[in-house]
Every structure is written in structure tokens, then in C-alpha cells.
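Enquirer: Build me a model:
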Amino acid sequence: MEVNSRKKKLISFNKIPKLFIFLILTYSFFRGTAISGFSMFSGLGMIDHFFSVCRYIGIALMLVRGAYYLLLGLKKGKVNVSIYLILLSLLLLLTTYSTWKSGVDMEQCISFVVNIAVAAFYFHWIILSKDTEELELFTISLNILQFVNLFTIILFYGGMEYANSSTVMGSVGDVYFLGYDNGLISFVLPTIVLNYYLLQIRGKNIYKLFNLICILQVVITLSVTGIIGLFLILVLMKSRNLYKMLSGKKAIVVSGILFIGLISMQLQKLFSILLNAYNIGLTLGGRTVIWGWALEYIKESPLIGYGYNIERAKTVFFWRIGVSGAHNQILDVLLHSGIVGLFLFLVIVAVPLGRLGKIYRHEHMKYQKLLIISISVYLVIMMVESYSAYSSYPLLFVLLEFAWDMKRRMSQNASIIIKA
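Expert: Next up, the predicted model:
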């Protein structure tokens, strides 16, 4: 169906103030390194405080909106209950309880849990609103942040100088406006999916440019994890056979095999020549050593884990090199919420992948396939990265919410979707 030219305009002039508000709130929740954390901006601590205040305002707005939808549902005699949000809430509550039980400071855990909850619940309400305006404003805000990040990558290639060069990130470099280069893929993947979705339902070619900007960030930084992720997406989108073999629920099995193979060192031995050629080695840049340390602590509290606390991870779990995560998302989930939490996490991922597969086989919309592949790729690259350590981690739950509610979103936009 043809979309009229006026609708192809990215955003009308009278919506710019609203976009500005969205941009501030989006950055407040998903910002990487603090602005004052860089040497050249070390005196701008007040700006970081401003965005912290904006984050609290955003939380308050979310609570107000949640109360509005609850009252509206009660008035109509039908309260919308999302199984996804119930399962996610259980996972977040378990992480909070585990943190409290371990006796550490709760501030970081609460911030971590709230950011995920806000991202998931807010995106759920965007879907309930039956309007793509807020979705577009949110997505454009994500793209603007990545355009700024691309600018910092080009201007300060190799990483911006930290105000405190003695920190781990300050010593290794590769840190930009949105954080460490290997973490960019967790910001890029959800944005690419949302861009592609809006391209298909709105026909605005600017979203193609936005996706190019997303991809350029990863390529220019030469992030091995990010480049592998983008390569897998390209291959799975183009190859029907590989898509059937490696994506959807099968991606969970593939990730499980990778997890066992990497932990046991068997996969590294198979590819030892290639790893050594790229100076990565059998330890995958020291990751296997960190995994060993993580496993030591997981064995002590396997059922519900230790909870979430970055400072403890730096000073107790992985104090030897100062990293704040286990460099493997499965191990991170086990550390945060144990076997129970990992079960909830896998259910949250597996159910929408199964649903999406059925929907795609019926509808054959390319953005559905891209969503399936992106979640599948997340699972694969999570084997060598701890994405819960990055500020963009809540965006994974935006993707999952999008996947869980795909059927509802499809019916709302059935009259304007452009088939590829």
C-alpha cells in the first residue's frame, strides 16, 4: 500500500519539542559513560546530575502512565495482563532479593532493575497506545544518540581519554559517548530492528540512513563481537537454510552448545590456529579465566545467585582485573539470580521466538524475520559478552516485548504495512 508523501516526512516542526523531551529521557536511561568521566568534560558534573534528575522524572511519568492504564482497564472491566511482564517482574524481583540477601549496597541493583522495568513496561504501553508516533520519537532519539556516538568515534578514534586514567576502561581505551566499543552492538541491534520496522510501515527512507549510521559505528571501532554479530545477521537474512538451522528456538540450543564448548575449552582448541592468528588465544582475551572465577562463586549460591552489584564484582568477584561482569551473559544471569533466574530468562526468550516463527511463516514480513534473527544473534554473542554490564542492556527487553506482542502490533498496523 502506498504511503502518502506527507507521511514520509520524518517529523513535523510542531513535534520537535516533544522529540527533544524524548531525546533527554532516552539518554537519561541508556547513557553510557558519564559526560564528566572524560578528561575534556571533567568539569561538567552538573550535566550528569541533570540527566540523573531527568531519569527520576521519567520513572515518575512511567508510574503515572501505568496507573492511568490500570484505572482505564478497571473502568472497562478488563485489565491487560502480559505474561511477559509477569515473568520479567519475577526475574527482577528475584535479582533484587538475591542482592539484599547477599548484604551489599542495594542502590546499584535498584537502578539496574528499574531501568529494565521502565524499558519493558514503557514499550508495552507504546503498543497499547495503538499509535506509532511515540515509537517513532523513541526510535529517532536512539538514532540521534548513535549519530553523536559515531561523531565521537571519528573525532577520537581509539577512544576518548578518561578523566581517571587508572580505571580499567581508561587504560584500555575504546570508550566513547555511549560506552565501550564491544557494548555498542547491544545498542545497535534493537535500533536496527525498530528502524527497519518503521521503514516498512511508514516508508520513510531516512531509516535506511539511520541503519547505516548504526552499522558504521561497529565497523569503524573494529569491535570483533559487534562485527561478528552484524555478519551473522547478514548471513541469516540472506540464507534460508542457515536461517532454519540457527535462528529461533534453535538459537537457544546453539547457544547452549557454544556455552558448553567455550567453558570446556573444546571450541577454542578446534579454532586455535585462527584465534592465535588474531592474537586472541585459547583464553579468548582472558575471558575463560574470568569464567572460572565466576563459576567458583556460582557454585556457592547456585539456586538464587548473589544479586547485582558492580562494585562487589570489581572488588570481590573479579577484582584481579577490575571488570564488572563475567564476560558471558549466562554466567552473569547465574550470578545475579541463580538457576531459577536463568530458567525465567530462557523462558522469556524462548516463548516469543516460537511465536514469531509461526507468525513469520504465515505473514512473511521481513521485519519479523529480522527480529527473530536479532534475538538469536543476541544469544550467540552473549556467550562472550556480559551485556547486563552495559547501559544499553534494557533495550534487549524492548526487543523481547516487541516480539511477545507482535500479533497485537501487526493487527494495529495491518492497513499501512508495506510488504517487502
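Enquirer: make it CA atoms for all contacts and neighbour counts henceforth
Expert: Noted.
Enquirer: Can you list the residue ranges for strands in the stretch 51-200 of the chain?
Expert: 175-176, 179-180 (DSSP state E, counting those that start in this stretch).
Enquirer: out of these, nearest to D48?
Expert: Set against D48 and scored by Cα to Cα, these come closest in strand 179-180, at 14.7 Å.
Enquirer: which other helices and strands contact the closest one?
Expert: Applying 3 or more Cα pairs under 8 Å, 6 or more residues apart in numbering; DSSP states H and E, one finds that strand 179-180 makes contact with no other helix or strand.
Enquirer: and this one, so I can compare the two:
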Amino acid sequence: MGKGITYPVGFYANGINCGIKSNGKEDLVLIYSPSPCIASGTFTTNQFKSYSVLWSIKNIKNEIKAILINSGNANACNGQENWELTVKLIEELALKLKIDKNSILFASTGIIGERLPYEKIINGFDRLIENLSPKNNILAAKGIMTTDTFPKEYQINTGISGRKKEVYIGGMAKGAGMINPNMATMLCFITTDAVIDKKALDFALKEAVDESFNMITVDNDTSTNDTVIILANGLARNKTIHLDSPEFEIFCNSLKKLCIELAKKIASDGEGASKLIEVNVNGGWCKKDVRRVAKKVCGSLLVKTAISGANPNWGRIVAAIGSTNARIDMKNIEIKICGITVFKGKPVEYEKDKLIQLMKNKEIKIEIDLKRGNFSATAYGCDLTEDYVRINKEYS
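Expert: I've put the predicted structure just below:
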């Protein structure tokens, strides 16, 4: 048994270098289940979707056996002929795997506007397939990276009993820049051996994504390629999970935890980031209000730069809150930075030197109480450093 994407039983993975990346690092990944899977996915809201995304949207309703992923090339905004190459590529893989082409999903990440490296990819298929293994999860996690500095994996035992085993969920993700999902390039692939119906899986994934990947922001840009896909092969042989099953809430909570942990890894690995920012907003009038406020504060460039410099400039947080159209009243708002109250309807005295020291830590928590209701939300992000500018000046 592997970890991450191959933690649930019956999933195999591999990652190789097929020549897209000139540095020899993994750039082609395959996730495979001999048993057909129910699939669910959420995809970028960008109007100029990658051809890889369009292929997956077209086929996500089918029973799925494989996901192909390449890194180093976005397969986006590169002309109609690349749609034809996409189809040919999938057809070639289907022949190699002896499965239907419509049971394969496709995802890409990398530079926009370049021709899909069709020949390099198909020439790598034999090596990719030959070494599929439950033990190659880390090669797969590395193979989806672009400007990421470390592979991102997580796995969880739901505790739901099946005839064969307990239900497991595993996943891997990538994303360092262009992260402002609804979604953004943010890729995440999740597997589970649960027996679960399609409606329940769709609902569980949407809830998990809304609380995790759609609550992270690195640079406020939305990619052409964002993708989150979950596959369920049913090999745990548990009683089928429906929307009204007692196990459904357990499955949802486990999936949500996995997605939040992966989202935090993505946020902490933002391009040039030195600190993870977590913004907790409580006391909102509605869910939409608290999500707006949390993401606005987390995504504020002024807040990000203040945190980078360990500068407790709470005025930037207040300004970010006020720039939303959430139902708020400044005289009710309370703000804490690293556990220290800095604002309570008006400025309050606090130990500034102590707070500056706390803000030098790698994880910074901002707590905001709107005192208007009972809703809460959490957003994740990172600070903004000089390295972010350098990385994006050099990336091409």
C-alpha cells in the first residue's frame, strides 16, 4: 500500500520524465484503476479553458479508469490543432491500456500558448505504464509540480467499515502561483476505495472544495487549467453511501479534512512565500459574507506584504474588510493577530514588540469576529516577498 494517491486499495500510479521539462524532472503522470470508477470533478471558471480541461469536462460523467497528467505545458490558448492532438493522445493511451478512450481524463499544467508536446508524451507511454505501482505515489506527486518546491500528498482513514477493509481516501495536489481558485494553476487528484453513488460523491466534493481549495489565494489570478478530480473504485466493499446514509457525513468530513490539508500545503508553498497565513472569520450574517471577508483579507497585497515584514499594521486588515460588500459594522468588529487583540471597534493597546516577534513565525493566524451572526469561514494564503516578483520575472 502506498500513500497519497495510492493509499486506497486498487489504485496505481507512476511519474516519469518524457522530455517536456529539460531538467530531467518528472513531467508525465498516470493514475490507473483496473476497476472502473465513479468520478466527480470541479474545474476552472476561466473562460479560456485548457483543452485538457475540456476533455475531462466532456468525460467526467463516464466510468473512469485512468487520469493522464502532464506538467510543463498548459495545453491552453494554443490553437484548434491542439484539440485534435489532445484527442489523438488520449486515443493512443487508450490503445496501450486496452480501455475506452472516454474512460480517461486529462489534466495539464505549465506554460500557456505552446504546442502540446504530443510526440514526447506518446513516446513516454510504455515506460509510464510499465512501472505503474501502488508504491510510485511520490513520483506521481512530483510529476505534477511546476514552480512548487515540494510534493503535496495526504491520506486519511475514514473509519467507515467495508466487507474488505475500512474506507480510505488519498490525494495529491500542486499549486504555487496563480492561485485564486474558483479555482486556480491548482491541480488536485483524489482517490477513494469507497462504494458511493454519483450524487453523494458530487455533493461531497463540492462541499470539500468550497471549504478548502476555493478558500486559498496566492496571487489573485485564476488559471486556465484548474482541476480537482476524485475517483471512487468501490473496492472497500462497504455499504453504498447515499446522501441520506449515516456514513455520508463521516465521508464528507474526511474528504473535507484531506482537501483542507492539501490546500494549506499549497498556500504555504506560494511562489516566494515565507509564511502561511490563516484567516478565521466568525460571527457572519451568512456564509457568503464570511467567505468574502476571509478571502479579501487573505488576498490583500497590503496585508501580505505587512505579514512578510512582521508589521502589525491592523489598519490594512480593517480596510480589506471594509472593501467587501459583507454586512458589517465597524464598531462591532474584533481583530486578533497571532492571538493578540489589536482592534475592538476601535484601536486597543497591545504589546507591539511582542506581536512583532510572534509575526516572525512561519504560520500567522488572523482572527476576525464580525459579531453579526453565527457563520464562519477560514481562508488560507501566504505572504508576498521579493522572491515572488523574481520567480515570475524569470518563469517562461
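Enquirer: Could I get the TM-score for this pair?
Expert: Superposed pair, TM-score by TM-score structural alignment, normalised by the length of the second structure: 0.27. Supporting alignment: 178 aligned residues with a Cα RMSD of 6.9 Å.
Enquirer: of the strands of the stretch 51-200 of the first structure, which approaches T99 of the first structure most closely?
Expert: T99 of the first structure sits nearest to strand 179-180 of all these, at 25.1 Å, using Cα to Cα.
Enquirer: buried set for stretch 194-212 of the first structure?
Expert: Within stretch 194-212 of the first structure, the residues scored as buried using 16 or more other Cα atoms under 10 Å are 194-205, 207, 210-211.
Enquirer: in terms of contact, does Y367 of the first structure touch Y196 like I think?
Expert: Yes: Y367 of the first structure lies in contact with Y196 (Cα atoms under 8 Å); the separation is 6.2 Å.
Enquirer: how about the helices in the stretch 251-400 of the first structure?
Expert: Ranges of helices within the stretch 251-400 of the first structure are 266-270, 272-277, 287-300, 310-312, 329-363, 366-381, 394-404, based on DSSP state H, counting those that start in this stretch.
Enquirer: which stretch among those helices comes nearest I260 of the first structure?
Expert: Closest of the helices of the stretch 251-400 of the first structure to I260 of the first structure is helix 266-270, at 8.4 Å (criterion: Cα to Cα).
Enquirer: which secondary structure elements does that closest one contact?
Expert: Using 3+ Cα pairs under 8 Å, 6+ apart, helix 266-270 of the first structure is in contact with helix 249-263.
Enquirer: Pull the residues that contact the helix it packs on.
Expert: The contact list for helix 249-263 of the first structure (Cα atoms under 8 Å, 6 or more residues apart in numbering) reads 246, 267-268, 288, 291, 350, 353-354, 376-377, 379-380, 383.
Enquirer: Going by distance to V148 of the first structure, which of the residues you listed wins?
Expert: V377 (25.3 Å).
Enquirer: Chain neighbours aside, what residue packs nearest to that closest one?
Expert: Closest residue to V377 of the first structure apart from its sequence neighbours, by Cα to Cα, 6 or more residues apart in numbering: G229 at 6.1 Å.
Enquirer: pretty sure that neighbour contacts I185?
Expert: Yes: look at G229 of the first structure against I185 with Cα under 8 Å: they come within range, at 7.4 Å.
Enquirer: Where do the helices of the second structure begin and end?
Expert: Taking DSSP state H as the test, the helices found in the second structure are 51-59, 81-97, 118-130, 137-143, 198-211, 246-268, 287-299, 301-308, 314-322, 352-358, 386-394.
Enquirer: Would you confirm that P190 of the first structure contacts L396?
Expert: Yes: counting by Cα under 8 Å, P190 of the first structure does reach L396; the two are 6.8 Å apart.
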